[in-house]
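Peer 1: Attaching a predicted model along with its sequence, questions to come.
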Amino acid sequence: MTNDMRHISKVISDDEKRAPNRAMLRAVGFKDEDFKKPMIGIASTWSEVTPCNIHIDKLALSSKKGVNEAGGAGLIFNTITVSDGISMGTAGMRYSLPSRDVIADSIETVVGGQSLDGFVAIGGCDKNMPGCLIAISRMNLPAVFSYGGSIKPGKLNGKDIDIVSVFEGVGQYSAGTIDKEELHQIECHACPGAGSCGGMYTANTMASAIEALGMSLPGSSSNPAESDLKYQDCSDAGQAVYHLLEKNIKPRDILTKKAFENAITVVMALGGSTNAILHLLAIAHAAEVELKLEDFEEIQKRVPHIADLKPSGRYVMNDLHEAGGVPAVMKLLLREGLLHGDCLTVTGKTIEENLRDLDDLKEGQKVIYPISEALRKDGPLVVLKGNLAPEGAVAKVSGLKVKSLTGPAKVFDTEEEATEAVLDGSIVEGDVLIIRYEGPKGGPGMPEMLSISGIIIGKGLGESVALLTDGRFSGGTHGLVVGHIAPEAQVGGPIAFVHNGDQVTVDSDSRELTLHVTEEELTQRKQNWTPPQLVSRGVLAKYARTVSSASKGAVTDLFDEVKVPIEVK
């Protein structure tokens, strides 16, 4: 290079190399001073397809405001949601569980692709919560989850109703106990506004579990959707992420084995959804924490069920909020020695420190029972095993009068066929109704069975018919139902070889799920069996080929390590 050329030649610094990146961000509103701040994402699940998420756009703005006020540069981005309540009982329900992993993958993609320094994730409908937490666990960047909150209860004839009332109303109409106009009135009054389904169903269960994990701020899970408290929640979450960055506290500092034990404890005490087992297993997998069905079994035996919440009880999440909320329940459990108080949380403080200055349950409230007067002395989510479910199955037994049943199997390969059989009176007292090929691979997507279980309740068969499936149940389901049977039918689990008329025993006390057929007979039946073809294209095809067993959380990245030889040239 000549001397004349040297004066116009410069070494390009890293800062100057970033000029194109900054140019793009200037177009979305960044100023010079913003480039000196941490970029903090707000993962919004806003959507008009469900009341659970209809208000989250405004909550995301509140979180961005909190981020900016704390000293960060907030950037809102969106991900998807599927409304379980709307897709229930249709082919669309097959997309519900896969949506959990699409949410996780999409958040990971944006946060990783844009090199964000941390993020707030705001979720509403059922799969939003675990999807957000899986992404938070994978990325291990400072992050806070904020719940969109629960819907107000509907009102009809002076009584509280909700979405489950509608499903059960279909069964009541089929049984002739209500007429078409009464069913229409239930439909019109069940969902009065924004927010997730009101009982201790999957959304509220997972929100409570996440608060117990320490990944959301105290009160986030029980503050109502349509309230000033919820907007404050989300603003505070934005500020909290900034402070986590300052302190270099990351999700895996919080998501320890003891934190998961706290989450399971709160789910058992509140009588939460069976889906919590599936989702907590998946979150733990993402966080690289070893969690197994046996952990749920152990905690179930020592944690009492103390919450009189729907679907088996009388009250909804808003009632729990008025009674003191999830923090007050956790304070009670901590005092009884049932929680690990030394677990770190997103406040930068421990569970015990967070709860110290918060209020106890209100005097005279009726939602939460004293430990000494628990609804059950142990938890209502039980793991069953037996020759019908060698890897396990799960049931929710809160409110059950009949704890066991032995009866003839009536077997269906689709929920639609089984529903028709229930509606036309083919299913009678004492039957064990089996719906198979509805597992993670076989569904595909492990659809929920709230529609058929609600119809069974509405027809008055909830205590006299057992319903078994390798699919799932909604958090709104109650009755003698067992889901997550593993291995599933699609991979040759024993549920694939049940014949009509086989005797089956379901016993929630002895944790037994037994098919009364010899091993020799089962082996013979398997030799004559061919699995159905999987879906061949699209997201469900990809899901079916990557998803694990329900007993391992139905995760999509549980791969065997394959050593690939490296060619050296």
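Peer 2: Alright, I've got the coordinates.
Peer 1: C-alpha only now, for contacts and for neighbours.
Peer 2: OK.
Peer 1: Grab the nearest non-local neighbour of residue 257.
Peer 2: residue 289 (6.2 Å; Cα to Cα, 6 or more residues apart in numbering).
Peer 1: got the contact list for that neighbour?
Peer 2: Residue 289 is in contact with 255-257, counting by Cα atoms under 8 Å, 6 or more residues apart in numbering.
Peer 1: So how do I select the buried members of those residues in ChimeraX?
Peer 2: Selection of buried members from those for ChimeraX, criterion 16 or more other Cα atoms under 10 Å:
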select :255,256,257
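Peer 1: In strands, which of the contacts of residue 289 fall?
Peer 2: Nothing among these maps onto strands, per DSSP state E.
Peer 1: and which of the contacts of residue 289 is nearest to residue 13?
Peer 2: Distance to residue 13, by Cα to Cα, is smallest for residue 255 among these, at 38.8 Å.
Peer 1: Buried residues of the lengthiest helix in the chain, list them for me.
Peer 2: Criterion DSSP state H: the longest helix present in the chain is helix 228-247. Across helix 228-247, burial judged by 16+ other Cα under 10 Å covers 229-245.
Peer 1: For the chain, which segments are assigned as strands?
Peer 2: 39-44, 73-78, 118-123, 143-147, 154-156, 159-161, 381-386, 389-396, 404-412, 432-435, 466-469, 481-486, 503-507, 512-515.
Peer 1: Residue 251 versus the residue nearest to residue 257, what's the distance?
Peer 2: Look at residue 289 and residue 251: by Cα to Cα, to the nearest Å, they are 12 Å apart.
Peer 1: With residue 53 instead?
Peer 2: Taken as Cα to Cα, the span from residue 53 to residue 251 is 25 Å.
Peer 1: Likewise for residue 415?
Peer 2: From residue 415 to residue 251 the distance is 39 Å (Cα to Cα).
Peer 1: Same check on residue 550?
Peer 2: Relative to residue 251, and taking Cα to Cα, residue 550 is found at 24 Å.
Peer 1: Same check on residue 381?
Peer 2: With Cα to Cα as the criterion, residue 381 and residue 251 are 27 Å apart.
Peer 1: Between those two, tell me which one has more neighbours.
Peer 2: residue 381 (29 against 24; other Cα atoms under 10 Å).
Peer 1: Comparison target below:
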Amino acid sequence: MTELRSNYRPGTSPWAVRRAQWRALGLTDEDMAKPKIAIVNSSSSLATCYSHLDGIAQAAREAVAEAGGLGFEIRTVAPSDFIHSAGGRGGYILSARDLISHDIEAAVEGAQLDGMVCLASCDKTAPGQLMAAARINLPTVMVGCGYQACGTFQGKHCDIEDVFLGAGHHAQGRLSLEDLTGMSENAVAGPGVCAGMGTANSMHMACEALGMALPGSTPVLADSPKMFEDVRAAARRAVSLVHEDLRPRDLLTPHAFENAVTLMLSLSASINSVKHLQAIAEEAESGVDVYGLYEQLADEVPLLAAVRPNGPDSIEEFDAAGGAATVMRSLGGQLHTDARTVTGRTVGENLEAAVPADGRVIRAADRPLGRHPTIVLVRGSLAPATGIVKLSVDEQRQTSFTGPAKVYEDPYSALDGLRGGEVQAGDVLVLRGLGPKGTPGMGMASRPVFALDGAGLTGQVAVVTDGQLSGLVNKGVVVGEVSPEAADGGPLALVQDGDTIAIDLTSRRADLLVPDGELDRRRQELAGSPEPGTSGTPDGHASRGWLSVYRRTVRPLQEGAVLSPRAQGDRR
């Protein structure tokens, strides 16, 4: 049996003071000798994503005890995109992912616990928890805590993304306040994450593909009997992992990341999965280039499901058809089935229990919905590192756009410009200063995209931004997460109104068609600016507090936007 790092030698100061604390909590000496498992809980009453986690944490703690372990619940920040995007120009969203990882490190490493059960819910919890697991490398099981039940409005399906899109339509006068209010009252019928193929469900399923969650556990309805079965099984397994000394870095191998990218492409998953998987790879010190994997595999992976809003099927139908495990079974030979998983078995061994594809909601690999990629990475003179485009599942899609730039420094100015008729059909709306450094924390660019849809300009106006987009955006030609970002000296900072921008998704390029000499002149002018490519608003560039720490230490998106200050000149 593995010696537990949490067991201190009797008579020492750490043993004595900890024993005094824990005896006062009602623990016995026998309890204190058991494997000590952190139950990572991001509970919060601010959002439905997290409102159910306390009950789940209690079930996990009981299961840890049944398996011979001692469970300790620890808390982290609990960011919800729809709630926490209100302040800091949206910078508290992505930055909270890294805060989660450091919350976990401080609690688990400080207390020298032995393993973890991580209760993943909204978008940033799963990647933040995986980042911590990869960094501290303690036996860990991830648990997806489920999607929310949705409602109906005026006889039609209505979920939270419909409300988000409806707000864009209302901003353009195409949806009444009464209807928007009715949608908001009916969209969410229970706790859990957004019910679609957004970032949360995508990352829950990525956990399974990485081998860090139990097979067949994602997606799942929040608070359902199946979810609680999975929670208890994961908690029991965490205790076994400590005894077996099976750790995240044993599982988070290059083959595991390739499996996760393959699954994401086959599902037309959230584009946010790219930077999150890269961040996990960085923390695992795996040497994996996740961006390169998306480019390499894009044309090889068949599209096997079309879950709302990518297609007509609901997440409930996808869940009933077998979920991630069934898709992975369909992918078969395109996965590294010899990759180890948290069960102690290989991917291939786990998938023997998966149900076969039903042929409708989940397709067989030889009868896919399509073979075109829906997550496309572009490069070019406007995006020398990368930009990301989410395309429609439908083969009939727009593949190119060329037009004059209309530049805005923040989403609210862009919305005002749309309302004022400044943006016309044929324009390329450029929204900059929203990258990880520029916001700081990476601002959300989705509101102008949805407002374009509300104005009937989808497909008639392209968007280029260094900000992040909703994991569900796939409307028109939208190039997001352009890197290098404007605040890091990227070409996006040089764009002026009227410049011609050309986007070609067939050749996967995004180019700024301005002579080099003119760009050099603009670059010299910007060199004298203290914060080129940013809006300079006090709220977005806090001189103190968490966002200022984030801005000083965040790495580029190609490194997952992890926090890791390096010596000047270190350009790894």
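Peer 2: Arrived safely. Computed from a prediction, not measured in an experiment: that's the story for all the values here.
Peer 1: Show me which of the contacts of residue 289 of the first structure is closest to residue 501 of the first structure.
Peer 2: Nearest to residue 501 of the first structure among the contacts of residue 289 of the first structure, with distances taken as Cα to Cα, is residue 257, at 43.7 Å.
Peer 1: how about that closest one, what's its partner in the second structure?
Peer 2: Counting by TM-score structural alignment, residue 257 of the first structure corresponds to residue 254 in the second structure.
Peer 1: cool, and residue 343 of the first structure?
Peer 2: Checking TM-score structural alignment: residue 343 of the first structure goes with residue 339.
Peer 1: And residue 431 of the first structure, by the same measure?
Peer 2: Residue 431 of the first structure maps onto residue 427 in the second structure when the alignment is built from TM-score structural alignment.
Peer 1: And residue 108 of the first structure, by the same measure?
Peer 2: So, by TM-score structural alignment, residue 108 of the first structure is matched to residue 105.
Peer 1: And residue 279 of the first structure, by the same measure?
Peer 2: Using TM-score structural alignment, residue 279 of the first structure pairs with residue 276 in the second structure.
Peer 1: Tell me who's in contact with that match.
Peer 2: Taking Cα under 8 Å, 6+ apart, one finds 127, 560 in contact with residue 276 of the second structure.
Peer 1: Return the distance of it relative to residue 290 of the second structure.
Peer 2: Residue 276 of the second structure is 9 Å from residue 290 of the second structure, by Cα to Cα.
Peer 1: Can you pull the residues that touch both of those two?
Peer 2: In contact with both residue 276 of the second structure and residue 290: no residue, using Cα under 8 Å, 6+ apart.
Peer 1: picking up where we left off before, ok, the match of residue 343 of the first structure touching residue 256?
Peer 2: Yes - between residue 339 of the second structure and residue 256 there is a contact at 6.3 Å, judged by Cα atoms under 8 Å.
Peer 1: who's more crowded, those two?
Peer 2: Between residue 339 of the second structure and residue 256, residue 256 has the larger neighbour count (other Cα under 10 Å), namely 26 against 23.
Peer 1: quick one: contacts for the more buried one?
Peer 2: 209-211, 336, 339.
Peer 1: still on that earlier bit, for the strands of the first structure, which one ends up most surrounded?
Peer 2: Highest mean neighbour count of the strands of the first structure: strand 143-147, a mean of 32 (counted as mean count of other Cα atoms under 10 Å).
Peer 1: counting contacts, what elements does that one pack onto?
Peer 2: Packed against strand 143-147 of the first structure by the contact rule (3 or more Cα pairs under 8 Å, 6 or more residues apart in numbering; DSSP states H and E) you find strand 118-123, helix 128-139, helix 228-247.
Peer 1: how about those, which one is nearest residue 455 of the first structure?
Peer 2: Proximity to residue 455 of the first structure (Cα to Cα) singles out helix 128-139 among these, at 26.7 Å.
Peer 1: Where does that closest one end up in the second structure?
Peer 2: Counting by TM-score structural alignment, helix 128-139 of the first structure corresponds to residues 125-136.
Peer 1: mean distance, the matching stretch to its aligned residues in the first structure?
Peer 2: Following superposition, stretch 125-136 of the second structure is found to deviate from the first structure by 0.4 Å on average (mean Cα distance after the TM-score superposition for the first structure).
Peer 1: which residues sit against that stretch?
Peer 2: 42, 78-79, 97-102, 104-105, 109, 118-120, 139-140, 142, 144, 200, 203-204, 207, 248-249, 252, 276-277, 279-280, 283-284.
Peer 1: what do residue 339 and residue 256 of the second structure both touch?
Peer 2: Looking at what touches both residue 339 of the second structure and residue 256 (by Cα under 8 Å, 6+ apart), the common residues are residue 211.
Peer 1: where do the helices sit along the stretch 201-350 of the first structure?
Peer 2: With DSSP state H, counting those that start in this stretch, the ranges of helices along the stretch 201-350 of the first structure come out as 202-213, 228-247, 251-254, 257-270, 275-287, 293-300, 317-323, 325-335.
Peer 1: Report the buried residues of the last one.
Peer 2: Neighbour counts over helix 325-335 of the first structure (16+ other Cα under 10 Å) mark 325-334 as buried.
Peer 1: Same check on the fourth one?
Peer 2: The neighbour-count criterion (16+ other Cα under 10 Å) identifies 257-270 as the buried residues of helix 257-270 of the first structure.
Peer 1: So residue 282 of the second structure sits against residue 557, correct?
Peer 2: No - under the criterion of Cα under 8 Å, residue 282 of the second structure makes no contact with residue 557, lying 11.1 Å away.
Peer 1: ok, now how distant is residue 24 of the first structure from residue 44 of the first structure?
Peer 2: 21 Å.
Peer 1: right, I mislabeled it, should have said residue 202 of the first structure
Peer 2: Residue 202 of the first structure is 19 Å from residue 44 of the first structure, where distance means Cα to Cα.
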